[in-house]
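> With the sequence up front, the predicted model follows.
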Amino acid sequence: MKGRLFLLGISVGAVVLIAVWANTNRLPPPLELGALAARLEPGEELSGGATSVPDPGRNAFGRSPMNMARERWPEFHAGKRIFDRDWTDVDGPVHVGPLFIAPSCMTCHVKDGRGQPPASPKETPVSLAFQLSGPEGHGVHPRYGAQLDVRHLDGKSAEGTVEVRYDEVTGRFSSGEAYALLRPRYTFAALSKGPLEDGVRFSPRVAPVNFGLGLLEAIPEAALLANEDPEDRNQDGISGRANRVMTVEDGQTRLGRFGWKANQPTLRQQVAQALSADMGLTTTVFPLGQGQEAPSGDAVPEVTPEDLEKLVFYTRLVAAPKRRDWDAPTTLRGKAVFEAIGCASCHLATPFETEEVPGFPEVSRQKIYPYSDLLLHDMGDGLADGRPDGLASGTEWRTPPLWGIGLVKAVNGHTRFLHDGRARNLEEAVLWHGGEAALAQERYTRLPLTDRQALLTFLESL
């Protein structure tokens, strides 16, 4: 049986070696963590490097970078106005729809933060979108398109809605405490174009946070690919791989970075795709209107090129928050547990350094700690949507960055996590991990209560 050794410092100056067994065919022995604590790395509290915002309050996710020059503020705020704009304003020259999911970017990304599933089965989803596929998961649905539009303007009918209910899944920690998880069940209702065929694949996806995206785009491709191990050559049970997707403006295939399955290669395309799919707005990137097979000869994009650039400028520079209590003993203990049980195999605890980005000194040459490798990983049947997306299979998801995760409650007033918001708190999110993360999840359930609490304290500090 093969093991991996972590050399971890202890606050009193001693050192301990922890053997973390990587054989996935059997359960690991209980970890004897003792006085385990992680080293405090210089600058690790600055999740987004010099851009990091020291604001732990309700506006922590929507701030401009701390290193941005004052003369750039007007351009940043011009982009924010487009982000906040309600496109159902009939007095404006352009409005959303007629079928759409949300009337503004901010509707789903409230205060640039994270969405959540509906509070009751009969509530129309607001920040939980349902992507649809054609037969066997390929292409888009022939009648409903790429996503189900649950809202409409006057004179039109919504394509339908989705009722979300949950079944309880119970379990027990090795130390004896019980836990309960929620497994979602989805029922499509009031479908205006007829029922969905048997076997149609769909993917529920809650709106992710909207900060730090310019930094993620600035990570050198080679740095991300260095963590690929699709054949699991080191036999640690982790086989992350990159998604490869097409850039629609030049037809080139590039590394996917954005979206729950890394299905968008650039921030510009990610923004334009959201305008198109979520709000029904055309741009120079996605010029087709709803139901069109080709743009008409005199078609003018509903979002002007100038406004698109302003929105991309804003989205590129929304800053990541600075950590809190990063040097507290319990936090450091939790960080060490996080690394020792294997969470850091995908949610990398080591920093990336961004490359030079022309015109954007704020995000250039920054040491950042997103706690993600941005690669695809098989997360098991429990979290599977069964829907391929680019190279991503129906069980694979991009490792979501963890920076700012401890501030979701302060900013958005909830603690719903994972791609569909099923987890009601961070612990439930950990417990849902399967596939490549199954061994880390199992190790978590075998930890004593104090170490589980320490790990959650560390996550709250991010």
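Nice, I can see it. The structure presented is a predicted model; accordingly, all values stated were derived computationally and were not measured. Numbers count the residues shown, from 1 in each chain.
> contacts, neighbours, all on C-alpha from now
Noted.
> Tell me which residues of the helix or strand where residue 222 lies come out buried.
Using DSSP states H and E, residue 222 maps to helix 221-225. By neighbour count with 16 or more other Cα atoms under 10 Å, helix 221-225 contains the buried residues 221, 224-225.
> and the comparison structure, right after this:
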Amino acid sequence: MQYGSDKKRQVMYRLLVMVACTFLSIGCSKEGDNGYVAIETDPGRINAGGETTVFLTSSNAFSTPSPALSGTELDQHLDGDFQFEAAFVTAPAQVNGGIGPIFNNSSCVSCHPRDGRSRFPADINGLSGFFLRASVPGQDGFGGAVPLPGFGTQIQNQAIFGYEAEARFEVTYTPLVETLADGSSVTLQQPIYTIIDSYIEIPSNVLFSPRLAPPVFGLGLLEAIPEATLLTHEDINDSDGDGISGKANYVYDIETQTMQIGRFGWKANTSSILEQCVAAYNHDMGITTSFFPKETGHGQANGDDGLGDDPELSDEIVEQVVFYCKTLGVPAARGIDQATVQKGEQLFSSIACASCHIPKMQTGPSSIPGLGNQTIYPYTDLLLHDMGEGLADHRPDYLADGNEWKTRPLWGIGLTQVVNGHMDLLHDGRAKNITEAILWHGGEAEASKQAFKELSATDRNALLAFINSL
């Protein structure tokens, strides 16, 4: 197939560039013009993804397969890549039929452009990586969120011809000013989301939570971290008195039909890459699988096509997409021997950012080369933390309460502008750069935020240089 040969040529080009970049990265200056003295740093940090690390700094930095794959595995990865980019259309269709009838987007890559982060859309009701979780107070039989009657757990704002979308979204903003110690100020924008034009009336006790799609590289490594490793960082009662009390989320796993530790999603409400993929197919695109065999709007007046063609996606394709998401390479850290970056690394630790964004983890055994027994640098603990009222969505999800969010991995964050052309950060893109993202931190991270505000402009820039090096 022509696609396969073209894609393989692209991959070989990326790998050649990666080798060249490795040599070009040698010999960077340890001393900057700012007079900082280089401090000791972990030289292994450059290999952020262990054997999966890639050294591209171009727009393909998030889209390159792990260098550890065999030829057969690379073929499987590329098959998954093809499916990840496939756009679905209205059924019946010979190829990629079955979208909707209600949905949010039409392909995986549309929400995860270049396998990276969605920007906040200029048109909040257009096709984008933005959506709203929804529920009502209470817990389902497994402790999860209770679906909003007539809507489910996600609001679909798109529909195929002849059907009605569940609703449309609106957003307004309230400015919030943060003043730094040097007298400079930063204006944050607090978003307020509302639902309009719903196909049926929405109950007054509805709970909403906005979402933007995050990057998908490195997921296989995060899945391979042993549960015991994650639990060593859990401190629910803050027994060490440092003000930080991360906790694990435990969620229902649809494959094993057991409760498992949550790792994925903004509130760690999904335990596996498999479930993350098939849930996205179903909730985001209305595509059914053997795991979610019913249409998104099944039983709703506006969302049941009645074609009887479910499941619409084979287990083979699901397996390819899951493998693809597991085996994308992780971009290497950059500039780790520069004095400014090293000073920023020191500050990152001294103001306790590293207490939640834990730099180093070790993966356990894996059947996929490059994922097992790797030292990686994701800068996350994958645990839930109270992030304060400013970021609260007031919507529980399993053990996550309305103020708690999972610590996002920071690896690759400094390449977001290059890959995706924006820096819309946090769960709904409200932060437009790293400084704003830090200033939104509260709760357990309040002390770190205040310490950041007290830094001199030179030290703030050093800290930002370090974060951008990840």
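That came in fine, so what should we check first? These numbers were taken from a predicted model, which means no experiment stands behind them.
> Tabulate the buried residues of helix 221-225 of structure 1 (CSV), appending distance to residue 378 of structure 1.
Converted to CSV, the buried residues of helix 221-225 of structure 1 look like this (distance: Cα to Cα, whole Å):
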residue, distance to residue 378 of structure 1
221, 21
224, 17
225, 17
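> Quick check: chain neighbours aside, which residue is closest to the residue nearest the centre of structure 1?
Structure 1 has residue 400 as the residue nearest its centroid, 4.2 Å off, counting by Cα atoms, centre = their mean. Residue nearest to residue 400 of structure 1 in three dimensions, not counting chain neighbours: residue 372, with 6.1 Å by Cα to Cα, 6 or more residues apart in numbering.
> quick revisit: what's the next secondary structure element after the helix holding residue 222 of structure 1?
Scanning forward in sequence from helix 221-225 of structure 1 by DSSP H and E, the next helix or strand is strand 244-247.
> circling back: mean per-residue distance, the helix holding residue 222 of structure 1 to structure 2?
On superposition with structure 2, the mean distance recorded for helix 221-225 of structure 1 (mean Cα distance after the TM-score superposition for structure 1) is 0.6 Å.
> Read off where that helix ends up in structure 2.
Using TM-score structural alignment, helix 221-225 of structure 1 corresponds to residues 227-231 of structure 2.
> need the contact list for residue 407 of structure 1.
56-57, 60, 460, 462 (Cα atoms under 8 Å, 6 or more residues apart in numbering).
> isn't there a helix covering it?
Yes: Residue 407 of structure 1 sits within a helix when classified using DSSP: H, G, I helix; E, B strand; the rest coil.
> so what corresponds to it in structure 2?
Aligned partner of residue 407 of structure 1 by TM-score structural alignment: residue 415.
> again with residue 92 of structure 1
By TM-score structural alignment, residue 92 of structure 1 lines up with residue 95 in structure 2.
> Now do that match against residue 386 of structure 2, distance only.
Distance, residue 95 of structure 2 to residue 386 of structure 2, using Cα to Cα, to the nearest Å: 45 Å.
> Between these two, which is the more surrounded one?
Per other Cα atoms under 10 Å, whichever of residue 95 of structure 2 and residue 386 has more neighbours is residue 386, with 24 against 11.
> if I look at the corresponding residue of structure 1 for that one, how far off is residue 448 of structure 1?
Residue 386 of structure 2 maps onto residue 378 in structure 1 when the alignment is built from TM-score structural alignment. Separation of residue 378 of structure 1 from residue 448 of structure 1 (Cα to Cα): 27 Å.
> show me the contacts for the residue nearest to residue 400 of structure 1.
Here residue 372 of structure 1 is in contact with 346-349, 399-402 (Cα under 8 Å, 6+ apart).
> which stretches of the stretch 201-350 of structure 2 form helices?
In the stretch 201-350 of structure 2, the segments counted as helices under DSSP state H, counting those that start in this stretch are 219-223, 227-231, 273-285, 315-326, 339-350.
> do the stretch 1-150 of structure 1 as well
With DSSP H, counting those that start in this stretch, the ranges of helices along the stretch 1-150 of structure 1 come out as 73-84, 105-108.
> can you put those helices in TSV and add distance to residue 456 of structure 1 and mean neighbour count?
Formatted as TSV, those follow (distance: least, Cα to Cα, whole Å; neighbours: other Cα atoms under 10 Å):
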stretch	distance to residue 456 of structure 1	mean neighbour count
helix 73-84	32	17
helix 105-108	26	22
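> Among these, which comes closest to residue 6 of structure 1?
Residue 6 of structure 1 lies closest to helix 105-108 among the helices of the stretch 1-150 of structure 1, at 40.4 Å (Cα to Cα).
> mean offset of that closest one relative to structure 2 (after superposition)
On superposition with structure 2, the mean distance recorded for helix 105-108 of structure 1 (mean Cα distance after the TM-score superposition for structure 1) is 0.5 Å.
> residues contacting the aligned partner of residue 339 of structure 1 in structure 2?
Alignment note (TM-score structural alignment): residue 339 of structure 1 maps to residue 349 of structure 2. Counting by Cα under 8 Å, 6+ apart, residue 349 of structure 2 touches residue 355.
> got the contact list for the counterpart of residue 173 of structure 1 in structure 2?
Superposed on structure 2 with TM-score structural alignment, residue 173 of structure 1 falls opposite residue 180. The contact partners of residue 180 of structure 2, by Cα under 8 Å, 6+ apart, come to 186, 453-454.
> out of those residues, which is most surrounded?
residue 453 (22 neighbours).
> can you tell me which residues contact residue 301 of structure 1?
Shown in contact with residue 301 of structure 1 (Cα under 8 Å, 6+ apart): 281-284, 287.
> Would you format those residues as TSV with distance to residue 324 of structure 1 and neighbour count included?
Shown next, in TSV, are the contacts of residue 301 of structure 1 (distance: Cα to Cα, whole Å; neighbours: other Cα atoms under 10 Å):
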residue	distance to residue 324 of structure 1	neighbour count
281	39	26
282	41	24
283	40	21
284	41	15
287	43	20
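> Reformat those residues as a markdown table; add distance to residue 328 of structure 1.
Below are the contacts of residue 301 of structure 1 laid out as a markdown table (distance: Cα to Cα, whole Å):
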| residue | distance to residue 328 of structure 1 |
| --- | --- |
| 281 | 47 |
| 282 | 49 |
| 283 | 48 |
| 284 | 49 |
| 287 | 51 |
